[in-house]
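Engineer: Okay, sequence plus prediction incoming.
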Amino acid sequence: MPGIVPVLRHTSSKPTTSDYEESELDEMKGVQTYSAAMMPSPVFLFRFKVVLFILWFICCLKISWGSVMRMNTDLQDLFLYETFLYYNPLLLVTLMVWLWGINLWVFSQSSVSYARVFDLDHTHLTHHEIWKCATWMTIVVPTSMTAYLYLYSHGEVALAASQPVMLYIVVLTLLIFPFDIFYLSSRYFLLRTIWRICLPLQAITFADFFLADIMTSMSKVFSDLERSTCRMLNKQVATIAWFEADAICGSHSVAIPLVLVFPYLCRFFQCLRQYKDTKEKTCLFNALKYTTAIPVIFLSALKYHVIPDSWTNFYRPLWLISSVINSLYSFYWDITRDWDLSILSRIFKFKNPTFWSDALHGKVWVYYWVIFSNLILRCTWTYKLSAHLRHNYLTVFTITALEIVRRFQWIFFRVENEWNKMNNKQWVELSTNTPKTEEEDTLLGSTGHEV
């Protein structure tokens, strides 16, 4: 029938099609355009999320402040100390995840291929995915903390005690969940690396000792995690009896210095394993650096187990000497070995230069700032291990956060230095394997000269 048979058009370069098919395509395009117009813009969604986040933060702050004010004045300090004990480890881990996302974002914008440095496959997490994890952690941890404060201050002690317990169970479950959700390959890569750090029986990779170095900066986090877990297992959550020094989970516990020193021991055995594999003496000097932290930790813990006069006259001077040695040795190693700033190598370039990248790239003030701040924060981190600061939870929290920031800036130069080593090694291998021409062989092989 003439009304149904399509009219064909002939063109030289395009495929033949019917007017009826073209009308269908136009309708489909119109529907897609209409749907796209109905969707809110990404900028609007981002601003909407920011507004919700600010409102949520204000609500949590208001509820938490009101809950603390309901407490007896004499118990407020103990109440906040206990609350910080449960939640400051996860808050500090959240800070570390946010900063790690910034590290990855900078690397993705620069000439440094962090995927090659850490030997990651194509499924590794990008900075966007790291920030998603950090966002959820930022929401969940303070929400649980607010619920704990509110329930405890309103007399619901049993419900309050369940808040940190449920939070820790959820975090542990998500970390070891065996199903292919929530970044399974990345979670198991992290768990495998931690296992290799605890038992350095295989050859040490860059990711192994890189994560082990980060763990040394978070030793206080692990110490608080141990005390929190101890309280949960002994059913002491939402009580103040544990504050007694000689309690099972009290400040005199021998487990505290053992947990603090564990990351340093792991790094020490890694260095010994590296020396066994490479026979490089620098590995032994690096191992010596980590042993200097052991006297600092155990001498500080002796304050709770010796008489005050012995601590003041004998052990405290030893602690000060060991602290100075550890801080200066670690600072020297950061500058000369981990970063190789002895030649002030230029900081990596950005693929898309901006004002900030131009202000940082190759500027000498960047290195002066990094060197000076690293020295100050190294000394501050050692001072944090002092026994008399154990109950000053706000001071310790601030110092630990600053140590995480120090490690954050350390990562930039450490990864860049490793990237430069990889490129130099690859260049040497290429130059060594390149076959010489006949003329080069003649010039290099001629040793006798007639005069």
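Structural biologist: Good, I have the coordinates.
Engineer: CA atoms for contacts and neighbours, from now on please.
Structural biologist: Noted.
Engineer: Any figure for the gap between residue 254 and residue 438?
Structural biologist: Residue 254 sits 71 Å away from residue 438, going by CA to CA, to the nearest Å.
Engineer: of those two, who's got more company?
Structural biologist: residue 254 (16 against 9; other CA atoms under 10 Å).
Engineer: Roughly how far does that one sit from residue 297?
Structural biologist: Distance from residue 254 to residue 297, by CA to CA: 11 Å.
Engineer: repeat for residue 340
Structural biologist: On the measure of CA to CA, residue 340 and residue 297 end up 28 Å apart.
Engineer: Also residue 415?
Structural biologist: From residue 415 to residue 297 the distance is 29 Å (CA to CA).
Engineer: now do residue 29
Structural biologist: Using CA to CA, residue 29 is found at 69 Å from residue 297.
Engineer: out of those two, which sits in the busier spot?
Structural biologist: Taking other CA under 10 Å, residue 29 and residue 297 do not tie; residue 297 has more neighbours (22 against 12).
Engineer: who does the host helix or strand of the more buried one touch, helix- and strand-wise?
Structural biologist: Residue 297 is part of helix 293-301, with elements assigned from DSSP states H and E. Counting contacts by 3 or more CA pairs under 8 Å, 6 or more residues apart in numbering; DSSP states H and E, helix 293-301 packs against helix 255-278, helix 316-333.
Engineer: Presented hereafter is structure B, for comparison with structure A:
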Amino acid sequence: MYFPVAFQVLFLAQLAAIGWGANLRLLSNAGIEVRPVLQLAQLPTASRSDDRPDDGLHKNVFRLARVLAAVTATGWLLSALASSPAMQTWLTLLTYVAVVGIVVQPQRILCHTVRMQFLGSLVRIVVPSMVSPVFLSDIIMADILTSCARTFADMRLVVCQFVSLAWPSEAGTCTDTGFLGALLVAMPYAFRLRQCVNEYLNAVPGSAEARRHLANAVKYASSFPVICLSAMHRRAEIEASAGVKQSSWILRPAFGLWVLAVAFNSLYSYYWDVAFDWNLGHTRSGWKLADCVVPSVSASLASSSVPGAADEMSELAIPRDLVSPADALARNMYVPTTKRSFPRLLRPQLRFAWTWLYYAAMMIDFLLRITWTMKLSSYIRIDQMAFGGFWLNVLEVYRRWQWTFLRIEKEAAL
């Protein structure tokens, strides 16, 4: 089957765009006003058109995704029918030019507002700044980019393919880009780390908010040892396959460090997803998972000797939605009758009545966070499976889709 890396990258990007549109539609159908949650009206690129109802937002995202998918599918089919590898490369290059041209063209046509919001968010993410405000839409976009890190690494192969077409003499030097691949993988995490440091510097010194941003920065910083050790291990595998003798006293400790680094990063990231990004893990006594890293006022009072103080502060710290139970049921929302009646290990305020959705999301997120363990199995060789890397990226797109869904739901429930 003709499905080269260049088109895998395009299809994954458009799958993520379709998932974003599905997020917006489902959240809008549930009665969640997405625009104020994402702070779209506060963006520097905001315009009067941003005040339209939420249904226009997801419709524009779907419309743009359909156009880009049609262009990509056409280029893919033409490339598959091409008679020579050179013609296939030229058609692939034209497909990329068409896709990028549609996204960046400045005319007020074809979902102009959505495209400008996307490009403006990319600029704010990439351009370093320690004083500019960090909007929730930019945070979510930067987190989505971290899920595309493997796709960025594949982009170096695409660039090499185009370079070899334009400058055949440089084809040999372009293939040896292990350092460039590791740099491309690390870039999204560096962008997100910069956002965390920015928020930390702009928070009140010593406050719980400042500690939370610092702890979040540690999460993204922990990805860099994983990337460096992975690049080192991959380089050793390539040299071993080429017949270069490797020193076992270096490779074995490096592999052990890689296991420790990836385990810490995966488990800490999963904990952050549940405890902070989704604000789950609450107990009916007032303690929650987030208190392990950033203790709240209610948790501090719960450990004190003042009876009833924790319950009182928990009551004040957790506002209730001013929605009747009948309206909540009609809008698929869950509103607890008392602060002690919420489902176990979730939170007092949930915007969806289907509590199984939250439990399923936590379980799936954990399983997809630890997919790296398949590399430790001698029976599962993802790299040797047909399009194994592509399907891993598809699973990561799904994981980020459900993360985004509950991330926005949590902000709306506050």
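Structural biologist: Arrived safely, thanks for sending. All values reported here derive from a predicted model rather than from experimental measurement.
Engineer: Assuming the best superposition, what's their TM-score?
Structural biologist: Superposed pair, TM-score by TM-score structural alignment, normalised by the length of structure 2: 0.71. Supporting alignment: 326 aligned residues with a CA RMSD of 3.1 Å.
Engineer: which residues does the residue nearest the centre of structure 2 contact?
Structural biologist: Residue closest to the mean C-alpha point of structure 2, counted by CA atoms, centre = their mean, is residue 144 at 2.8 Å. Shown in contact with residue 144 of structure 2 (CA atoms under 8 Å, 6 or more residues apart in numbering): residue 400.
Engineer: can you check residue 264 of structure 1 too?
Structural biologist: Residue 264 of structure 1 touches 216, 290, 291, 293, 294, counting by CA under 8 Å, 6+ apart.
Engineer: Not counting sequence-adjacent ones, nearest residue to whatever residue of structure 2 lines up with the fourth one?
Structural biologist: What that stands for is residue 293 of structure 1. Under the alignment (TM-score structural alignment), residue 293 of structure 1 maps onto residue 223 of structure 2. The shortest distance from residue 223 of structure 2 to any non-neighbouring residue, by CA to CA, 6 or more residues apart in numbering, is to residue 265 (6.2 Å).
Engineer: Let me see the contact set for the one you found.
Structural biologist: Contacts of residue 265 of structure 2 (CA under 8 Å, 6+ apart): 219, 222, 223, 226.
Engineer: Go again with 7 Å.
Structural biologist: Contacts for residue 265 of structure 2 (CA atoms under 7 Å, 6 or more residues apart in numbering) come out as 219, 222, 223.
Engineer: do the same with residue 107 of structure 1
Structural biologist: 113, 114.
Engineer: now do 10 Å
Structural biologist: 101, 113, 114, 115, 127, 348, 349, 350, 351, 412, 415, 416 (CA atoms under 10 Å, 6 or more residues apart in numbering).
Engineer: next one: residue 333 of structure 1
Structural biologist: 285, 286, 289, 339, 340.
Engineer: now, which of these lie within helices?
Structural biologist: Judged by DSSP state H, the contacts of residue 333 of structure 1 include 285, 286, 289 as members of helices.
Engineer: Select only the buried ones of those residues in PyMOL?
Structural biologist: In PyMOL, a selection of the buried entries from those looks like this (16 or more other CA atoms under 10 Å):
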select buried, resi 286+289
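Engineer: for the ones in helices among the contacts of residue 333 of structure 1, which one is nearest residue 320 of structure 1?
Structural biologist: residue 289 (16.5 Å; CA to CA).
Engineer: The closest one against residue 329, yeah?
Structural biologist: Yes - using CA atoms under 10 Å, residue 289 of structure 1 is in contact with residue 329, at 6.4 Å.
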